[in-house]
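Asker: everything below, folded, please.
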Amino acid sequence: MILEKAKRNYIPQELNMDWHALEPIFNELLNREINSVNELEKWLKDKSEVEAALEEDFAWRYIKMSCDTANEDLVKSFQYFATEIEPKIAPIGNDLNKKLNDSPFVKDLDQDKYFVYLRGIRKALELFREKNIPLQTELQVEQQKYQGITGAMSVTLNGQEYTLEQAANFLKDLNRETRQEAWEAITARRLEDKDKLDGLFNKLKDLRHEVALNAGFDNFRDYMFQALGRFDYTPQDCFDFHDAIEKEVVPLLSAQAEERKSLLKLDSLKPWDTEVDTSGKAALIPFNNGEELIEKATNCFNKLDSYLGSRLEIMKANGLFDVESRKGKAPGGYNYPLSETGAPFIFMNSANSFRDLTTMVHEGGHAVHTFLTANLELNDFKHCPSEVAELASMSMELISMDHWDEFFKDEEELKRAKRYQLKDVLKTLPWVAVVDSFQHWIYTNPTHTVEERTKAWTNIFNRFGANFVDWSEHQEALENLWQKQLHIFEVPFYYIEYAIAQLGAIAVWKNYKENPTKGLAKYMEALKLGYTKDMKTIYETAGIKFNFSADYIKELMDFVKSELEKLD
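Answerer: Predicted coordinates for the structure are as follows:
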């Protein structure tokens, strides 16, 4: 099936993405007379069509730049949109929001259908400040520099050059000296750019604080809670969540670290001892190349549900994957929705490791979400908060495990893979607490020095177990671990969502284990809602609670522990 963009009903099928072509379209929307609720809904659909076209154009600029960060033309194309298009759209976008909010017919819209959307529009109006437009443009350009710095990183091991993702495979080697050599090479390469990344972050932090002050907030943390639409929880809820993770999860991981140390017959665990298999077996190799990864993931999804597998088949047929690691490619992985096409692009850095399998099914969950929301009436209905978006992806990591025999034909290897996955689920929670707690500190202490930031990071990291290893000889590496977290640079305050969604995903998986057909159906029904309902309703539709209390965390951790015991 070859995909085609949705037929445009308002703007030309072919439209140059420059201001000369766009300005008349925005002016028509701004000046159009609206004399009934039907005309208002038609206006909303036309506005949505413009937004979808712009989003897809921007998506491709970002995707192409990520795939080749060294290509100056692709970087300039991205920067053109960020500096020449977005700053001109922002004030008119605010005027369009005002036009909608002030319309006498807005009260006649179906409030059940439009409640969440209108709530977001009103919040955007509250936060908009004209003087923030150039600052947000500068932030777009500066944030992109993180990709350029980290995408250029590589190391040489045994006379061969590797990207950092590829080199990380050596951390699973049974030979401890090999692991140590790889870890030290990766760490030394990261530290080469420590000062450059500190300087970049200082600039980002100062710009973000200025945006917050302009919008009438004391700090960027409080601004972002509003900007991210966190209507369902507060900073204090996050602090309580951190406390619950420290109480309920950190002791579990501490016990696992002691067991690891004993099984490996070591006096102390070092940072290069956390990934090797304690059974003494070589690292799992679930596939041999990117092509095989896509094929096996598709088969796995097909076994879950033919609709799910067919979505990955459509993506492959349309060239919507770039999965293998190479020098010059941006780090990390993502699923980028293409708003007009109704499908996504999956980007990742596969090095044929087990973690690449989990990345693929994670991004595959996002991809399914993109397809399930493609036909929602307004483009904004598809813009889910991260707590919902990550529920889609993290749940897929767990519910797909029943069909990981596509990757592991040997029963014992399959069990090992599932054990890895469940232990990774547990490890996710303290790391999220560390990153989230650190960001709260950063932005509520906006005048901090690099030295103060380093001390704060170290204290927070140690509070949550410091990865349960001995860092005594590698203090500088510990102090700069935060620099490897892309989100801190590129999408500030986007991280607690992973922990909230991880709890939700465990609950989805629990439902699935009890009744696969019903559990999967509820999961997909929740995803189909997009962001047409509030977050709690979406979680309830999935058959789970939007809850991150200590009692609920304990209940879900007990379930994971019981599932781990079944694999022994």
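Asker: C-alpha only now, for contacts and for neighbours.
Answerer: Noted.
Asker: what about the closest residue to Lys382 other than its chain neighbours, neighbour count?
Answerer: Excluding its sequence neighbours, the residue lying closest to Lys382 (Cα to Cα, 6 or more residues apart in numbering) is Gly530, at 5.0 Å. Using other Cα atoms under 10 Å, Gly530 is surrounded by 25 other residues.
Asker: here is a second sequence; please produce its structure as well for comparison:
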Amino acid sequence: MKFSDMKYERPELDAIKRQYIEITRQFPDCSTASEQYDLILQHEKLMSNFQSMGTIAYIRNSINTVDPFYEKEIAFFDSNNPVFEESVQNFYKVIVASKFRPELEQKTGKLFFKNLEISMRSFSPAVIDLKKKENALVTEYEKLLASAKIEFSGETLNLSEIQKYQISSDRPTRKAAWEKTAGFFIENSKRLDEIYDELVQNRTSQAKILGYNNYVQLGYDRLGRNCYGPDEVKQFRDQVAKDLVPVITEIKKSQAKRLGLPDLKFYDDKSLFPDGNPNPKGDRQALVNQAQKMYRQMNPLTGEFFDFMVKNELFDLDSKKGKAGGGYCTEIPDYRSPFIFSNFNGTAGDVEVLTHEAGHAFASYLSQSMPILELRTPTMDAAETHSMSMELFSRKWDPLFFEEQTDKFYLYQLEEAINFIPYGCLVDEFQTTMYEKPNLSPDERKHVWKELEAKYRPWINFDHLPFFEDGGGYQRQHHIYSFPLYYIDYCLAQTAALEFWIASEKDWDESFSRYLTFVKAGGSKTYEELVKAAGLEYPMDQGCVKHMSEPIMDWFRRHA
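Answerer: A predicted model of the protein is given here:
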């Protein structure tokens, strides 16, 4: 079904609660595991419908943030998601206590129960009001960023649209675009400071109520992390600081030389070539057509998937006024449909959407036959491996998008991929520090960000650029406000994706076959199990980052 034809109805929460009360009451009295499994499937149907309606409302609100109808619907879900979650958690309690647990585990797998136990300890009715407030603050933040109207070069631009000027081949234009962007954040800095402080205090209060020392472990539990904790992530970040940052510092020296500059300023960091970064050929429809051709050639499954996306118009890609910034992939389980949202701006990022977000969508498409929603999607470290790996597996088809600029894009893509990892670690260490020290002032928070910039991106010179020079850069990173502690998943995934790419350089078909095995498993295995089953080195293991970076540096020496 086309997305435009998907019917939205606000869920009748009272009716849903009554149904949950009934299946929760019946569950312990069942005389067989089969009867209990049937009740689990009833729960899956209830959850699928509630999530589907919430997702449709979210997408339509993202497409037009000033639509009053969906603005009200988002407010409904902000307020009632925690109420729905209470019903779900009550049902999880009786599942975990099942007298037929061994028999149920034969149908669901043991990880299903482990994940429920993690979910249960991260929720209590006592935090519902705090979660409602948290949701409202996140929505306010996203709306504030979406409201940006930046006057530049005779145009009125949002934060997505101005990005093309931030990477202009003309250095004064780049600098001016970043100064204008800084102006928007300076103008709104007081409220951005307040929103973040309220979020940190809110999440810390939730953690204390639930018996955690601080929000860090609660955040991990809410992300469903089931095979590692903050200590292992710190070890990974330490590897990056020790083994990868010096490597990228050398890459950045080569970039400065390529640009004819003595050193890189902040506004040069994303500009990799003196004549401008590679841009794809054609408008949005042309790029989608080329992507369809690519996926049909790549594999029968990827072709079937992308044809489904095109037929059902499961994209909204053009940037327009009133549209939320950024990009994402989500899924609408009742319609067994992924959906890709983005803001095309004529840069290489447009193609990256058609590979990265399509990697998420492909995994979602393959998982739709799984009856248990909780097992369709793995933890986000694995989910981001789906997407980041697809970006790199698609390199064989990059000439379709970039034509004579393909070689330039090859270099651009790999530099961006490896350069991202230290930035992601910066974001993660910043957030971890914020929740370990929740009472820092706004100025102290900015000081921490500035110190971490020097640790993870020592090549950056801010050149007295307002806002960014003072450590305010974290306020433009959506995940810090909206998806706490998520960002390290990108770093772990990028590491695994680069391992897949290294293998694909030797044997693309064999590497892609292992990738398909990884994706088809959905959420039935932990991240560690998925990585090792795919024959990859686990990012947490000492030496992994160094082993990954060495063949990439060899490639740069041959091609840069």
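Asker: corresponding residue for the residue nearest to Lys382 of structure 1 in structure 2?
Answerer: By TM-score structural alignment, Gly530 of structure 1 lines up with Gly522 in structure 2.
Asker: residues in contact with that match?
Answerer: Ala363, Ser367, Leu375, Arg376, Thr377, Pro378 (Cα atoms under 8 Å, 6 or more residues apart in numbering).
Asker: alignment lookup: the third one to structure 1.
Answerer: Translated: Leu375 of structure 2. By TM-score structural alignment, Leu375 of structure 2 lines up with Phe381.
Asker: ok, its match to Lys528 of structure 1 distance?
Answerer: Note on Phe381 of structure 1: its distance to Lys528 of structure 1, by Cα to Cα, to the nearest Å, is 10 Å.
Asker: burial measure for Glu4 of structure 1, as a count.
Answerer: If you count neighbours by other Cα under 10 Å, Glu4 of structure 1 ends up with 11.
Asker: okay, stretch 46-61 of structure 2 sits on what stretch of structure 1?
Answerer: Using TM-score structural alignment, stretch 46-61 of structure 2 pairs with 50-65 in structure 1.
Asker: mind listing residues that contact the matching stretch?
Answerer: Against stretch 50-65 of structure 1 from outside (Cα under 8 Å, 6+ apart): 11, 17, 71, 74-75, 77-78, 81, 336-340, 347, 379.
Asker: again, 7 Å this time
Answerer: Residues outside stretch 50-65 of structure 1 that contact it (Cα atoms under 7 Å, 6 or more residues apart in numbering): Leu74, Val75, Ser77, Phe78, Phe81, Tyr336, Leu338, Ser339, Glu340, Asn379.
Asker: for stretch 78-90 of structure 1, same thing?
Answerer: Residues contacting stretch 78-90 of structure 1 (Cα under 7 Å, 6+ apart): Asp18, Trp19, Phe58, Arg61, Tyr62, Ile133, Pro134, Thr137, Gln140, Val141.
Asker: next, the buried residues of that stretch.
Answerer: For stretch 78-90 of structure 1, the neighbour count (16 or more other Cα atoms under 10 Å) marks Phe78, Gln79, Phe81, Ala82, Thr83, Ile85, Glu86, Pro87, Lys88, Ile89, Ala90 as buried.
Asker: again with stretch 121-133 of structure 2
Answerer: Ser122, Phe123, Ser124, Pro125, Val127, Ile128, Leu130, Lys131, Lys132, Lys133.
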